[in-house]
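K.L.:
Sharing a model that was predicted from the sequence below.
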Amino acid sequence: MKTSRNMDLLTFFFFVLIIKSCSIYATVPADTGPVCFDEYGCFNKSEIHKDWPTKSQIGHYPESPEKQNITFNIFSCRDRYNPTVLRYNVNENEMRNLNYDPRNRTLVVIHGYTDFYNQFNWMGNLKDHVLRRKSCDLNVITVDWSRGSKTSPNYLQAAANVRVVGAVVASFIGRLNKVYQTTNDHFTIMGHSLGAQAAGFTGKRLRKPKARLIIGLDPAGPAFSDVSEENRLNPNDGQLVISVHTNGGVNVLDGLGILTPVGHYSFVPNGGENQPGCEPVHGIPGVLINGLGEGLSDAIACSHRRAYLLMAYDEQMFDDFETNAYRCNNYTDYEAGKCGTCLDGSDDCQPFGQWYDYWQKQKPSRKWTSPIVYYVDTRTEMPYSYFFYQIKVKTGNNFNKYDGRLAMNITGSLRNDFVEKINMEYNFKPNKEYTYLHKSFKSLGRIVKVDAQLQDKSEQKSGIKKLIGNSIGKRKEQNIVIDEIQINYMNGYTESKRRQLSTIMRNSNTIITTKETVTFHPSTNGNNNGNNNSQDASPQRPTNESNGTKNKNPNNRSSENITNRN
């Protein structure tokens, strides 16, 4: 994830809002020792920065559960639309006849700053999404603490309040466990923004066992980015902690979410800072239609809110995506196609989806030692998913380095009347490997044909050359030598499926020029054309018979169709 970004006008407005909360307009009580709220315990002023003293001038005490009016709305498969509504101080006797099925696991959902629960906002949409699944094997409890979250412009008060929200939710879960003979392992806690931090504070109070799963949706960054782990969401808060970062930043000028990976597994869509379709220019119509206040709020928080939209999205309703996110050194390497394979059971990739079935049963792998970051790209609107292909090109010997473009048209086993155009721009050198990440709106299946040709970077990407005056004369023919093209299918939840839809096209010492197109087909044996030339053999031009290969059955696949190298 990048750590710097130019401050735009919309972010500036939110910055002003935070400044207002930092004692300029807000009255901060003096530090008089902890405040206590009955069974929920005692609380000091909130930590703002781990290196600042506790009695900070901008630290806040949390407000009481009564003042925050924390309520729980309970839904189950018995009645998906009419909840049982309970206040924070409900007793165990009042919990015995609920719209609740203890045989099913339970999802608890907590909103964030200035937000609230109702049936027609994102929390209601997510509840409907979960309960209309065919299996319908979850209860859903939405937590409304809107009197504690709507503290604008005093954001820091709401940030302090989440500690009490977490304590109240943990106590509520404890009572449910007593009444229905369940354990903390029965619960998944999901929160957005400040709600994600509240989920962490809930998890801190649930022990023996810990909550099975916590999902933090773009956990709030302001007032939590520079605090100790016990004062923010962290992997120790649950048996498995997942975070999804969509608007992370070093500070509020960069983003509303936390940039630090805070889960066992941290997913980073589109680099984790800005989401496609959330550019400032796209927020202008909202300002004009909805007015300055609501329009700016929507525009500023667009990337921040994308996290919960992804949770109410079922990609399988659109196509057989089975999207995976991949571990990589950084987002730049991921975008360059350097990370595109993984073995079953490894931590090299994880499903980006299946939040309410697959992830409900998972725990960190035995090899896990520290937060692992996974990268994936999504689209501007639904369907958010892509089909991903990692393309690797291995060059051979005996050519001069060439700074240009390798233009390829790829054809798949699906939609074979259509070709996808790919342009790899590199300074190509002998005996090197070059990678590319291709994203397609629809599946091409297994790639069965690649037409390749060199182009100058000065040419249009459509392949139309710029006109050159006759006085310049003919340009010297350029060429590179390719030994192998490998195309790895990156979707699919099983290694066998990814192998089945991946391809190696091996044709050693094939010359690619700017003058003609060369065609590659999948290999049928260790050396596609049966040529056992050594590494220093002279490059060969493709024969007219095969146009790059002698494979007369492009659908044949050898046992070497995929390797497991990144």
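P.N.:
That came through, no problem.
K.L.:
contacts and neighbour counts: CA atoms only from here.
P.N.:
Noted.
K.L.:
Go ahead and name everything in contact with stretch 112-132.
P.N.:
In this structure, residues lying in contact with stretch 112-132 by CA atoms under 8 Å, 6 or more residues apart in numbering are 76-77, 80, 109, 111, 136-140, 142-146, 149-152, 155, 158, 191-196, 308-309, 311-313, 356.
K.L.:
Mind checking which of those residues are in helices?
P.N.:
Within the contacts of stretch 112-132, residues falling in helices by DSSP state H are 146, 149, 155, 158, 194-196, 308-309, 311.
K.L.:
now, among those residues, which is nearest to Gly404?
P.N.:
Proximity to Gly404 was ranked across those by CA to CA; first place goes to Leu309, at 40.2 Å.
K.L.:
And here is the other one:
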Amino acid sequence: MFRWQYLAPLLLLSVLLYRAEDCDRFTKLNLGHALIGTSLRLRLLLYTRENGNCGTLLSHVDLSPRLNLTKPTTFIIHGFRPTGSRPVWLDDMTEALLGRGDVNVIVVDWNRGAAGSYFSAVENTKKAATNMTAFVRLMQEHGASLSSIHMIGFSLGAHLSGFVGANFNGLIGRITGLDPAGFMFATGGPEDRLDPTDAQFVDVLHSDLDFLGARGTQGHIDFFANGGTDQPNCPKTIFSGESYFKCDHQRSVMLYIDSLTQVCSSRAYPCSSYQDFLNGNCTSCDEFGAAGCPVFGHDVIKWKDDLLRLKETKAYFTTNAKSPFCRTNYRLDILTWNTHRGYITAKLHSNGTEAVATINHAELKFQKYTEKTLLAQFDKDVQPAQKITLKFSPVSSCTCSKSKLRVLKIRLTNLERKERPLCRYDLLLERNKEVTFRPIPCEDSNF
């Protein structure tokens, strides 16, 4: 006897299998394709909230009804694919973008053209840009606004985005360049790379400027994560394999995806150099008004008007070694009684949670009766700070076994929230020993 209770699950499975076969996928190549070379073929895969896990291949001459041109459209453009493999981060970025807004997400699949030889991939960026330009123009003819278009390009994809933007005389709404490729783009004029004139707003992140990424500024704001070079938890030697070559470069994508999830935000500080930033010389954000310094990532668009007024801005921030990458920034002012050299570690405690900031990027020189300002970057945000722990570590060249740093006053100011600073008076910090205390609200507004 046929068991009808099994019919519904079978029908559902059939529908799911049908839909799975109906989904269009990113081009999958193998090492063989990369070795013999491929010819450029650009495919556009549409994802929406209704079809977040199922790509729709878009025609270049006849727009799909699934592409709702009344909604904003975000293009994701990958970079060089030496082995022809699919970027591991595509799904995460697509999902995160759809989670943030009801938009059209179009994955630009130019794997055939980006695989194999880097030199041919560079040559294909302008060819792919011509193809994309025709599609965007088709969208425009059917009512899409150029201002509602956002292109997110990684590595070579950043420059490809710029070429498309240049073809529209910079009228595209926004281009985000994630560690734009450096090799073969260091020379030549702005027309040969991503630059601020390519869109109404161009934001750029640098994470590997000493190897695969570009060194120069290329946006209305250029962010430098951890100075733009070595990223935390990335391999330092070639013996780590392929991760050594791509970890710093690809971190730019991971940081941007993290900014989409809104777990926390990375506040970035305009500064002339990374060293000045670490030294605490760039904690003022008066030029940005009540909004304060811009945050890195998707939400930097909120600072667009200020950044366009400032024209070109270099901003720095540091990150944790893994997600959530964002840190919380404080200004730590110290007035000392004696002269010493060393490093400071600070901890914030709240309801069993601990946040740590290690200030060891350079040897600190404390002078007698002299105020010193430090930038303390904690690995997480804890509120309220019920207790504070400080540890002083003298420089290794110090031979005195009982080195002590006497602190007349410390003042801890949250740089990201308008709240009253915390103070403490008269502390004795012994060599490499933690001192924990309860802070009190500072009585005065000035140190």
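P.N.:
Great, that's in hand. All of these numbers come straight from a predicted model, not from anything done at the bench.
K.L.:
now, which of the ones in helices among the contacts of stretch 112-132 of the first structure sits nearest Asn97 of the first structure?
P.N.:
Taking CA to CA as the measure, Asn97 of the first structure sits nearest to Ser146 out of these, at 25.9 Å.
K.L.:
aligned partner of that closest one in the second structure?
P.N.:
The equivalent of Ser146 of the first structure in the second structure is Asn111 (alignment by TM-score structural alignment).
K.L.:
what about Ser396 of the second structure, distance to Arg431 of the second structure?
P.N.:
For Ser396 of the second structure, the distance to Arg431 of the second structure under the criterion CA to CA, to the nearest Å works out to 11 Å.
K.L.:
neighbour count winner among these two?
P.N.:
For Ser396 of the second structure and Arg431, the more surrounded residue by other CA atoms under 10 Å is Arg431, and the numbers stand at 17 against 8.
K.L.:
my read: that one touches Phe392, true?
P.N.:
Yes - contact between Arg431 of the second structure and Phe392 holds when scored by CA atoms under 8 Å: they sit 5.9 Å apart.
K.L.:
Give me the common contacts of the two.
P.N.:
Common neighbours of Arg431 of the second structure and Phe392, using CA under 8 Å, 6+ apart, are Leu405.
K.L.:
Please say which position in the second structure Trp368 of the first structure maps to.
P.N.:
When the second structure is aligned by TM-score structural alignment, Trp368 of the first structure is paired with Arg309.
K.L.:
Helix, strand, or coil at that match?
P.N.:
helix (DSSP: H, G, I helix; E, B strand; the rest coil).
K.L.:
Asp248 of the second structure: which element?
P.N.:
Using DSSP states H and E, Asp248 of the second structure sits in helix 242-261.
K.L.:
Could you measure from the residue lying closest to Ser259 of the second structure once chain neighbours are set aside over to Phe366 of the second structure?
P.N.:
Counting by CA to CA, 6 or more residues apart in numbering, Ser259 of the second structure lies nearest to Gly297, which is 5.3 Å off, once chain neighbours are set aside. Applying CA to CA, the value for Gly297 of the second structure to Phe366 of the second structure is 36 Å.
K.L.:
For Arg137 of the second structure, see how far away Asp333 of the second structure is.
P.N.:
When distance is defined by CA to CA, Asp333 of the second structure is 55 Å away from Arg137 of the second structure.
K.L.:
Neighbour count: the two, which is higher?
P.N.:
Here Asp333 of the second structure and Arg137 are compared on neighbour count by other CA under 10 Å; more neighbours surround Asp333, at 20 against 14.
K.L.:
Quick check: the aligned residue for that one in the first structure?
P.N.:
With TM-score structural alignment as the criterion, Asp333 of the second structure lines up with Lys392 in the first structure.
K.L.:
what's the helix or strand containing its match packed up against?
P.N.:
Following DSSP H and E, one finds Lys392 of the first structure within strand 387-395. With contacts taken as 3 or more CA pairs under 8 Å, 6 or more residues apart in numbering; DSSP states H and E, strand 387-395 of the first structure sits against strand 433-440, strand 479-489.
K.L.:
Does the match of Asp333 of the second structure touch Lys432 like I think?
P.N.:
No - contact between Lys392 of the first structure and Lys432 fails when scored by CA under 8 Å: they sit 10.2 Å apart.
K.L.:
How is Ala170 of the first structure assigned, secondary-structure-wise?
P.N.:
Applying three-state DSSP to Ala170 of the first structure yields a three-state assignment of helix.
K.L.:
count of neighbours near Ser155 of the second structure?
P.N.:
Look at Ser155 of the second structure: counted by other CA under 10 Å, it has 25 neighbours.
K.L.:
next one: Thr176 of the second structure
P.N.:
Here the neighbour count serves as a burial measure; for Thr176 of the second structure (other CA under 10 Å) it reads 27.
K.L.:
who's in contact with it?
P.N.:
Contacts here follow CA under 8 Å, 6+ apart; on that basis Thr176 of the second structure touches 150-153, 158, 202-204.
K.L.:
with the first structure superposed, average distance for the host helix or strand of it?
P.N.:
Taking DSSP H and E as the definition, Thr176 of the second structure sits inside strand 174-178. After superposition onto the first structure, strand 174-178 of the second structure sits on average 0.4 Å from its aligned residues (mean CA distance after the TM-score superposition for the first structure).
K.L.:
residues making contact with whichever helix or strand comes after that strand?
P.N.:
Remark: after strand 174-178 of the second structure, the chain's next helix or strand is strand 201-206, criterion DSSP H and E. Outside strand 201-206 of the second structure, the residues that touch it by CA under 8 Å, 6+ apart are 173-180, 195-196, 213-214, 218-225, 228-229, 252, 304, 308.
K.L.:
mind listing what's buried in stretch 395-410 of the second structure?
P.N.:
Judged by neighbour count (16 or more other CA atoms under 10 Å), stretch 395-410 of the second structure contains these buried residues: 403-410.
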